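**Student:** predicted coordinates and the sequence they were generated for:
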Amino acid sequence: MVSLTQPDETSSQFRRFWWGEAVSGMGSAITTLALQTLVLVSLQGGAVQVGWLVSARWLPYLVLGLVVGALVDRVRRRPVMVVTDLARASLLGLVPLAWWLDVLTFPLLLVVVVLFGTASLVNDAASLSFVPRLVPRARLQRAHARLDGADAVAQTAGPALAGALIRVVGAPLSVLVDALTYLFSAVMVASLRGVAEPTPAPAAVGARALAREVGDGARWAYGASGLRRLALATHVWFAGQAILAVVVVPYGYLVLDLSALQLGLVFAVAGLGALLGAALSTRVGVRLGTGGAIICSYSVTVVGVLVMAAAAWAPTGWAGAAVLAVGQLCHGWAMGNSNSHEMAFRQSRTPDELQARTNTTLRSLNRAVIVAVSPLAGLLAEVVGYGPALGAAAAIFTASALMLALSPFRRASVE
């Protein structure tokens, strides 16, 4: 077996990987707003259609996630990341092309998004499992904090840039920017040198052997690893997050009467919160411990969602945008603070040969929650209103925080 080289999160190898993730994350932040605006404005859809769009994005995780994790553990991870980045760039390029040819429809958009989600699933399985090969386990939290910081910058600048791009060139052409960022990511990953990947152990052939490998990953994630309590609480958290993903954009457009630029700035504030959360995450972890830091984050999210709901009582326009932005700031800070601790806790307890299966098993079930809840969230918002839908999200986030706070996980740490 080839020995692994593990410098730290300041090495040139990690910096190249970081740049690829940072730039593609910026493009993804643009596309998130651009696609939903495309559905609401260009295709004349509503909250239900946005729900189906979000569901389609994560559907591959539900259908293929467990199998993909096992397959990625069988191969070298860097080539997988390069190929899937190129695939994502090509798929996103189809959106402005179809618009230009005047053949873009909502069903066609859903097909593209499902295929894009499939490529992202494979890429996520490889890239998340690649980080422990770049840095030692003792430095995982700091490495993930740097990645979270890059993502937070993307979430800060991306939506504001998206709002400006949508205003100038329209939503379809804005998606093209994301396609270019994935090309950049592919180049960065392809140029990585000096990171040795162990030759995967020969895998048994056949569906039964593959099912056994999938089962090994699931048993580890929910069994002896000690990850089960956090995994279950995170699944609940994603039910609340699914509601936010569906509701906030139409809530801003239809209830608060915001423009694309105003809504982009609101999401930029969320990114600023995430940047602050990522920057402070190590200090928070030192003070509260891994478990305490995650519980604190989940609790702050509850406050943030309640503030978002209160925006409906503010005057429409900039006042409503300001209140919504405060709520997004809280939620962004919570995600920026929590993610590096969750990833470090998970990866520090998982052997290298199970990394892809463990990461993908948990992420697949998280995304399965989104797939199931997103259409219901859109229906809930249209039937009972956006305020009650946000109230339901706050209740779900509260439940996830209590699941951890009332268990031994509150004393969890990364050793």
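**Tutor:** Nice, thanks for sending it over. Numbering: from 1, shown residues only.
**Student:** alpha carbons only for contacts and neighbour counts from here, please
**Tutor:** OK.
**Student:** just the helices in the stretch 151-300 of the chain please.
**Tutor:** 171-190, 207-222, 228-250, 260-310 (DSSP state H, counting those that start in this stretch).
**Student:** to residue 72, which of those helices lies closest?
**Tutor:** helix 207-222 (11.1 Å; CA to CA).
**Student:** between that closest one and helix 228-250, how big is the angle?
**Tutor:** 90 degrees (axes from the mean of the first three to the mean of the last three CA atoms, to 10 degrees).
**Student:** and helix 207-222, which residues are buried?
**Tutor:** 210, 213, 214, 215, 216, 217, 218, 220, 221, 222 (16 or more other CA atoms under 10 Å).
**Student:** which residues are in contact with the last one?
**Tutor:** Under the criterion of CA atoms under 8 Å, 6 or more residues apart in numbering, the contact list for residue 222 reads 228, 231.
**Student:** gap between it and residue 235?
**Tutor:** 12 Å (CA to CA, to the nearest Å).
**Student:** try the third one
**Tutor:** Taking CA to CA as the measure, residue 214 and residue 235 are separated by 19 Å.
**Student:** another structure for you, compare them:
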Amino acid sequence: MKLRRNSAFVRFWLASTVSDFGTYITTVALTVLILVSLKGTALDQGLVNAARWAPYLIFGLLAGIWVDRFRRRTVLITGDFGRGLILAMLCLLGVLGFLSVPAVTVLMFGFGTLALMSDAAHQSFLPQFVARPLLTHANARLQQSDTVAQTTGSAVAGGLVALVTAPFALLLGSITHFLCGSLLLSLKHAAANKPPLNRDGSLRRQIGEGLRWVYGHPRLGPLSWSTHAWFIGSAIMGTVLPALVLNDLRLGALGLGLILSGAGAGSVVGTFISIRIGEWWGTGKTMIIARLVQPVALSVIALSPLIAAVGGPLNERASDFPAAWPAALWAAFAVATGGQFLFWLSMGVEGPLEMGYQQAVTPDRLIARMSATKRSMNRGMIVVGAPIGGALATITSSSVALWAAAGVMLLSALVLMFSKFRTANVDNDQLTEEEALVQ
């Protein structure tokens, strides 16, 4: 069956797209809320990011087992409605003037807990209504819609924040989560699929089995360690980039949204060419090349404050509207946007291949645990990297912190390059349907 004729996948794809728009609107609004509305620092931004991802570190290894005890659709719907309520609460507190950085930190911990459960269910839900040979194509479609959302959602969020303030932009993010949950309610056929109950031992044994699969597999193991290192670099970047745009370049909320849109445009191109390049070069080789490009892109972004300085010191915040920017600031904006485009172009190439490979080589009964184990450790690296990035940017500069992130990502690429993953190929390594049933 072609994906476009799979009604369950089409509805799931639509729900994911709506949720993706909400994610990028929320990201921009939350960043401006902390750094501008609440006058926070890069370190505050890092601490809020750490709180958002801390549940992955604390509960992550249990998430896959918990998810397996419920229908994946139920978990996804609960996660969307719960996150919608938390964002609505942030909006209300912001409008009433009761919001502070500690309050945002606490609420984002709850938001992250719900996101953890949804993420664990998301990867294990897709194979219930998409055949294994089509998983890479399905993940490519999902990531393509994610990149479109990133391109337009970030720009819309930047303009929206400039017009109606960050709390009301968070309300729009809340509405998208409610819409996503409502769409998932219509997946009645997929709801009939019962989760694979794990009756094969104690909780400790089930966690151990998931860990052994992730780290003991000859190719998933190196990929996992490499990705953990990558997430430390990514966390540094995610914390520092908004501070660089809002505090160093002083481009305002719209400028931040437009730069993040450059990331989305790059990712759109990357996802459209991902499968074709993966077929030509193989999964392993393609992902290694993509990861080698990313440190270069970060180094380009780190140069943008030096280019802006050519036009003199930026003592006042630039106008929220690009027409008022001086030439040097436009040049810095172009360099930062170009770096984002290149970085996310490589991410767009890598993402569908990585997701499809993991799902294709993992038995169905282990997919939730594989997903939860990897995500918990990856997001746990954000808890480590985000405060480091914020502290490093505060003590030195945003550019130095970005170069440090580039160094960590280079290390991540080298781990893959000198491992068995370089020969990984989804066509050769995936389980057959019969093997999946047996295992």
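**Tutor:** It's in. Keep in mind that this is a model prediction, so the values were computed, not measured.
**Student:** so what number do they get for TM-score?
**Tutor:** Overlay of the two chains. TM-score (TM-score structural alignment, normalised by the length of structure 1): 0.95; 407 aligned residues with a CA RMSD of 1.5 Å.
**Student:** columns distance to residue 80 of structure 1 on top of the helices of the stretch 151-300 of structure 1, output as CSV?
**Tutor:** Compiled in CSV, the helices of the stretch 151-300 of structure 1 are given as follows (distance: least, CA to CA, whole Å):
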stretch, distance to residue 80 of structure 1
helix 171-190, 10
helix 207-222, 19
helix 228-250, 26
helix 260-310, 28
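**Student:** closest one to residue 71 of structure 1 among these?
**Tutor:** helix 207-222 (7.9 Å).
**Student:** where's the residue mapped onto residue 163 of structure 1 from structure 2 relative to residue 14 of structure 2, distance?
**Tutor:** Per TM-score structural alignment, the equivalent position to residue 163 of structure 1 in structure 2 is residue 158. Separation of residue 158 of structure 2 from residue 14 of structure 2 (CA to CA) stands at 23 Å.
**Student:** looking at the two, which one has more neighbours?
**Tutor:** residue 158 (29 against 16; other CA atoms under 10 Å).
**Student:** residue contacts, that one?
**Tutor:** Residue 158 of structure 2 neighbours (CA under 8 Å, 6+ apart): 28, 29, 253, 254, 255, 256, 257, 258.
**Student:** what's the matching range in structure 1 for stretch 358-366 of structure 2?
**Tutor:** Using TM-score structural alignment, stretch 358-366 of structure 2 pairs with 346-354 in structure 1.
**Student:** tell me how far the matching stretch is from the chain's mean position?
**Tutor:** Distance of stretch 346-354 of structure 1 from its chain centroid, counting by CA atoms, centre = their mean, to the nearest Å, is 20 Å.
**Student:** measure that stretch end to end?
**Tutor:** 11 Å.
**Student:** in that stretch, which residues are buried?
**Tutor:** Across stretch 346-354 of structure 1, burial judged by 16+ other CA under 10 Å covers 346, 347, 348, 349, 350, 352, 353, 354.
**Student:** residues in contact with it: which ones?
**Tutor:** Contacts for stretch 346-354 of structure 1 (CA under 8 Å, 6+ apart): 73, 129, 132, 137-138, 140, 217, 225-227, 355, 358, 414-415.
**Student:** among these, who's most crowded?
**Tutor:** Most surrounded of the contacts of stretch 346-354 of structure 1: other CA under 10 Å gives residue 358, at 31 neighbours.
**Student:** tell me who's in contact with the residue nearest to it when sequence neighbours are not counted.
**Tutor:** With sequence-adjacent residues excluded and distances taken as CA to CA, 6 or more residues apart in numbering, residue 358 of structure 1 is closest to residue 217, at 5.2 Å. Residue 217 of structure 1 sits next to 70, 354, 357, 358, 361 when contact means CA under 8 Å, 6+ apart.
**Student:** can you rerun that using 10 Å?
**Tutor:** 66, 69-70, 223, 350, 353-362 (CA atoms under 10 Å, 6 or more residues apart in numbering).
**Student:** ok, now how distant is it from residue 201 of structure 1?
**Tutor:** Using CA to CA, which is the criterion applied here, residue 217 of structure 1 is 16 Å from residue 201 of structure 1.
**Student:** residue 271 of structure 1 now?
**Tutor:** 41 Å.
**Student:** repeat that for residue 402 of structure 1.
**Tutor:** From residue 402 of structure 1 over to residue 201 of structure 1 the distance is 41 Å, taken as CA to CA.
**Student:** counterpart of residue 386 of structure 1 in structure 2?
**Tutor:** Per TM-score structural alignment, residue 386 of structure 1 is aligned with residue 398.
**Student:** hmm, its match is touching residue 241, no?
**Tutor:** Yes - when contacts are counted by CA atoms under 10 Å, residue 398 of structure 2 is listed as touching residue 241 (7.4 Å).
**Student:** need the overlap of contacts for those two.
**Tutor:** 42, 247, 248, 302, 389.
**Student:** nearest residue to the counterpart of the third one in structure 1 in space, please, no chain neighbours.
**Tutor:** Looking back up the chat, that one is residue 248 of structure 2. By TM-score structural alignment, residue 248 of structure 2 lines up with residue 255 in structure 1. Excluding its sequence neighbours, the residue lying closest to residue 255 of structure 1 (CA to CA, 6+ apart) is residue 312, at 7.0 Å.
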